[in-house]
Every structure is written in C-alpha cells, then in structure tokens.
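Novice: coordinates only, sequence not included:
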C-alpha cells in the first residue's frame, strides 16, 4: 500500500540519507530525522531551503511526484531582499528569462510576513538600510534553484525559501524536523 510521509525539512539539512565520505558526520541528512526503511524522497529541496519534502515507499508515486512532466504545482513562501515591486511580481507571473530558457508563468503575489513561520537557525542576514519583503510563488517546473534564480532575475534576491505545498500535500502546522504519515492522494 503506497504511503507518503510529509516532512518539514529544516534549513541546512541535506535532502538525502547519506552524505559524501569527506563530510561524514559534519552535515545533517534525512537520516537524522527519518527512520523509516524503504522511504525515499520524492523530489528535492536544496540544503539552504526549508519546508515540505515528500517521501514515499512507492516508486511509481515517487516518479509521479518528482517528474517535471507531471507538472505538480509547488508553492513557496519567499523572503526577498528589498521591497518587491508590482512590476517584479508581474514579471514572475508572465515568466522570467533564465540562462536555461524562459520559465513557465508562475502564480505570484506579494504578502505580509507570515506570523506562523518559525525562526530560522541561523537567522537570515539583516541589513539596516535594506528592507525585506515576502511573496507567495507557485511554479510547475523543477529547475535547479529555480525560485532563487527567478527572484534574482527580477532584481530581488531570495533570502529565505520555504516550500509549503506540493500538489495536494500541504505543510500545515508541521514544525521543522517533524513528519506525519498520510495516505497517498490520487
């Protein structure tokens, strides 16, 4: 029976169960949080990103979730450097030209800082003269570091990136390092 594990990946945790030998014991991996044999990550989340990561014990389901051709929408809360402009948000909605081509249109909106978000350890770098702002961004692609590259391309570098949704699965109130088992949704 396919099962799916929703995990809130903390900042600085590798999205794999083992690390390269030269870093043995120096960096946290999924094995520091998840002790379920036969479960594997369905997709990736960069070490410097936080939030929802799905793991499953079913190879077909893993493929459906992680394969870009299935276009699972992924939603992120993004803290950017500067006060993001309406023009930048509009450009994210239309699509952004990156070195590897134009992105698909995204769903993007500027939001207030979410009150429910946990403090990051270590905290983001703060600059006295440069404000930060937040946006919610939903994409249907999975290019390498895509959200970070998109916000940088419109002039607002990402400081913090938290994935909150993948398809029908949501982070809800899981705290960093916590996980919950769910039935797989079709």
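Specialist: Now that the structure is in, tell me what you want to look at. What you are looking at is a predicted structure, and each value in this text was computed from that prediction instead of being measured.

Novice: all contacts plus neighbour counts: C-alpha atoms, from now on.
Specialist: Will do.

Novice: For the residue nearest the centre of the chain, which residues are in contact?
Specialist: Nearest residue to the geometric centre of the chain (C-alpha atoms, centre = their mean): residue 163, 3.4 Å. Neighbour list for residue 163: 49, 50, 51, 52, 74, 75, 76, 77, 171 [criterion: C-alpha atoms under 8 Å, 6 or more residues apart in numbering].

Novice: Got another one to weigh against that:
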C-alpha cells in the first residue's frame, strides 16, 4: 500500500522541500513526512506534481523507460500556426537530439486560477494555448520545443501525468490517494526460484 499525493504546484515554487535561498518550496504547501516528488516541475512552471512514500512507485512514474505520458497546457506568445503544430507532432531536433513525436492541439484557455503575477498583456498582446502530450522528460523540454517552432511559452501548466489528472485542484491544494499495488520485488524472486 502506497500513499500518493497529487499537488497543484504553484508558479515560482521549487519542486523540493528545502532551499538555502529562501524561495518557496513544497514544505510551504504539503506537510507529509517521508514523501518525495516523482519527477519535478521547474520553478516557473505550474500544475500537477506527484509525491509518494514509495521508492518503487517513484521509479515507475518518473523513469523515462516507463514512458508515462505527461500532458501540458502552454500559453504561447502568438497564436500557433498549423506548420508549427505539425512540426511538434512529427518531433523536432533540439540541441540534445530529436524529440519523440508529441500530441499537440490548439485549445481554448483552460479554466485555471490567474497566475501571480499574470502575463503582461502590453508585452504580450496576442497569445494562444495548446495542449501538448509528451512521453519523455528532458530539461525544460516543452519550453524548448515551442520556442524552436517560433512560439515561446509564457505560461506552462502540467495537467496530467499518466492516469493522474490535475482536475479542479487550485494552486497549492493537494489530495491523497492510497494505491494498492503489488510489490515490484515479488515477481523477480519467483523467477529466480523457478530457475
């Protein structure tokens, strides 16, 4: 039995529990002992962050080998065109190599809380939103992908990781789920005994 916490990480909060520089951390929002993030979200990104007390579950969620799809809502500078969407869907080559094809589509602005501070409409008078699903997790990958096709990301919200959804959690809110999962070592010891 594992405890899984689904947290809506706010903007400008670190995906860790301590910081020597006094920035906001997960400890400001979640007071659960012995839990660790399964993956991370950048300081300037928002949305779903999963935390658990189960190291095996962290591995199954976060390790690239398991290819958990991650869904993001990105507010872009400008309104993305069909050519840029097609490039995201085919996969693009970044400075650390080609990306896998992504699922990408335009969406209406999602129903989410206003970011503090908000995007400045004088600096960015025209914006548009896309939903992007990727199955890899390189450093700042979504931001680099949208910038590569000519539409830099202004706001980034992770909406889902695998089957877990952000849902109606407001920034800073969390909910807990109890997972009844088989132990990952059980199958290995049976295989060894059968040899």
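Specialist: Received it, and whenever you're ready, just let me know what you need. Computed from a predicted structure; not experimentally measured.

Novice: And the TM-score between them?
Specialist: Remark: TM-score between the superposed chains equals 0.94 [TM-score structural alignment, normalised by the length of structure 1]; 181 aligned residues with a C-alpha RMSD of 1.3 Å.

Novice: Of the contacts of residue 163 of structure 1, which count as buried by neighbour count?
Specialist: Buried by 16 or more other C-alpha atoms under 10 Å: 49, 50, 51, 52, 74, 75, 76, 77, 171, out of those.

Novice: Inside strands: which ones of those?
Specialist: 50, 51, 52, 74, 75, 76, 77 (DSSP state E).

Novice: can you tell me which residue in structure 2 aligns to the first one?
Specialist: Read that as residue 50 of structure 1. Under the alignment (TM-score structural alignment), residue 50 of structure 1 pairs with residue 46 of structure 2.

Novice: Assess the claim that that match and residue 7 are in contact.
Specialist: No - using C-alpha atoms under 8 Å as the test, residue 46 of structure 2 is too far from residue 7 to be in contact (10.0 Å).

Novice: Tell me how many other residues crowd the nearest residue to residue 185 of structure 1 once chain neighbours are set aside.
Specialist: With sequence-adjacent residues excluded and distances taken as C-alpha to C-alpha, 6 or more residues apart in numbering, residue 185 of structure 1 is closest to residue 168, at 7.4 Å. When neighbours are defined as other C-alpha atoms under 10 Å, residue 168 of structure 1 has 11 of them.

Novice: What lines up with residue 168 of structure 1 in structure 2?
Specialist: Aligned counterpart of residue 168 of structure 1 in structure 2: residue 163 (TM-score structural alignment).

Novice: now swap in residue 35 of structure 1 and tell me
Specialist: In structure 2, residue 35 of structure 1 lands on residue 31 (TM-score structural alignment).

Novice: Three-state assignment for its match, please.
Specialist: coil (DSSP: H, G, I helix; E, B strand; the rest coil).

Novice: still on that earlier bit, for the match of residue 50 of structure 1, list the residues it contacts.
Specialist: Taking C-alpha under 8 Å, 6+ apart as the definition, contacts of residue 46 of structure 2 comprise 8, 9, 10, 11, 12, 156, 157, 158, 171.

Novice: Mind putting those residues into JSON lines with distance to residue 127 of structure 2?
Specialist: Formatted as JSON lines, the contacts of residue 46 of structure 2 follow (distance: C-alpha to C-alpha, whole Å):
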{"residue": "8", "distance to residue 127 of structure 2": "23"}
{"residue": "9", "distance to residue 127 of structure 2": "23"}
{"residue": "10", "distance to residue 127 of structure 2": "21"}
{"residue": "11", "distance to residue 127 of structure 2": "19"}
{"residue": "12", "distance to residue 127 of structure 2": "21"}
{"residue": "156", "distance to residue 127 of structure 2": "13"}
{"residue": "157", "distance to residue 127 of structure 2": "15"}
{"residue": "158", "distance to residue 127 of structure 2": "18"}
{"residue": "171", "distance to residue 127 of structure 2": "22"}
